[in-house]
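Asks: starting from these lines, generate the structure:
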Amino acid sequence: MIDPAAPSRGDTPWIGDDPRFTELRASYRRFVFPVTAAFLLWFLTYVLCSAYARGFMATKVVGNINVALVFGLLQFVSTFGIALAYGRFAARRLDPLSGALREEAAVRSGSEQELTVSQA
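Replies: Below you'll find the predicted structure:
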């Protein structure tokens, strides 16, 4: 039985102590934090170059296409690349762990309901 005075972690108080959950969170953070920092640095570089390096950004690359246009389009490319990389990463590393935890939570939830009914 769950102690009502204990701090609540929702319907699955055990999950925060499970090593698989700890690994799930760590894996997520190892991917998301560096990628977010890199993207923000890349975006900030683009913005600062647009504001302070106008001559560089106005440099023609091919025809009427300049560095600013290339950098702007690369912002979209990098965004879609990150989304694709995260999808592959999540399918390979996060989904198996979260699926196992979800299954165990369903089993434990069913067991707790059975215990509650049998105690009544």
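Asks: please make it C-alpha for all contacts and neighbour counts, starting now.
Replies: Noted.
Asks: which neighbouring elements make contact with the longest helix belonging to the chain?
Replies: Longest helix in the chain by number of residues (criterion: DSSP state H): helix 19-52. Packing partners of helix 19-52 (3 or more Cα pairs under 8 Å, 6 or more residues apart in numbering; DSSP states H and E): helix 54-57, helix 67-89, helix 95-119.
Asks: let's see this one next, to set against the first:
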Amino acid sequence: MSEETVHEREARAYEVVYEAKDFQELKRRYKNFVVPWTAAFMIWYLAYVACNNWARGFMSHRIGDTHINVALVFGLLQFVSTFVIAAVYGRFANRKLDPLASGLNAKYKRERRR
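Replies: Purely as a prediction, here's the structure:
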């Protein structure tokens, strides 16, 4: 079997997977998750940055009788929100993306063998 034949098989397999309805559904589900969550996180992050620049009185407000202020809490919540989004995405991917991706992977392997 020549090297050219292997490349042609792989190219055909990629085309078959790309044109599959499951692949289009996988891309749609991924985009419908990622775009809103990315927008929400960016708005939250930019609000934090804006408050640090233009609402210093609010951000320096102490919480109770501690040395903890609003800016510190907001900063820690940036980390928390990152981990929450990652956990939510992991659950989403396991339930909604991985089954489709596994099927597409099997289809790709079948097409390469033809």
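Asks: and the TM-score between them?
Replies: The TM-score (TM-score structural alignment, normalised by the length of structure 2) is 0.87; 103 aligned residues with a Cα RMSD of 1.2 Å.
Asks: mean deviation (superposed) between the longest helix of structure 1 and structure 2, please.
Replies: Mean deviation of helix 19-52 of structure 1 relative to structure 2 after superposition (mean Cα distance after the TM-score superposition for structure 1): 0.2 Å.
Asks: what range in structure 2 does that helix sit on?
Replies: Alignment note (TM-score structural alignment): helix 19-52 of structure 1 is matched to residues 21-54 of structure 2.
Asks: next, the buried residues of that stretch.
Replies: For stretch 21-54 of structure 2, a neighbour-count test (16 or more other Cα atoms under 10 Å) marks 22-23, 26, 30, 41, 44-45, 48, 51-52 as buried.
Asks: so what's the gap between that stretch and the chain middle?
Replies: How far stretch 21-54 of structure 2 lies from its chain's middle: 8 Å, per Cα atoms, centre = their mean, to the nearest Å.
Asks: can you check stretch 72-86 of structure 1 too?
Replies: Centroid separation for stretch 72-86 of structure 1 versus its chain: 15 Å, with Cα atoms, centre = their mean.
Asks: ok, stretch 92-110 of structure 1 next?
Replies: Per Cα atoms, centre = their mean, the centroid offset for stretch 92-110 of structure 1 relative to its chain is 18 Å.
Asks: counterpart of that stretch in structure 2, which residues?
Replies: Aligned using TM-score structural alignment, stretch 92-110 of structure 1 spans residues 95-113 in structure 2.
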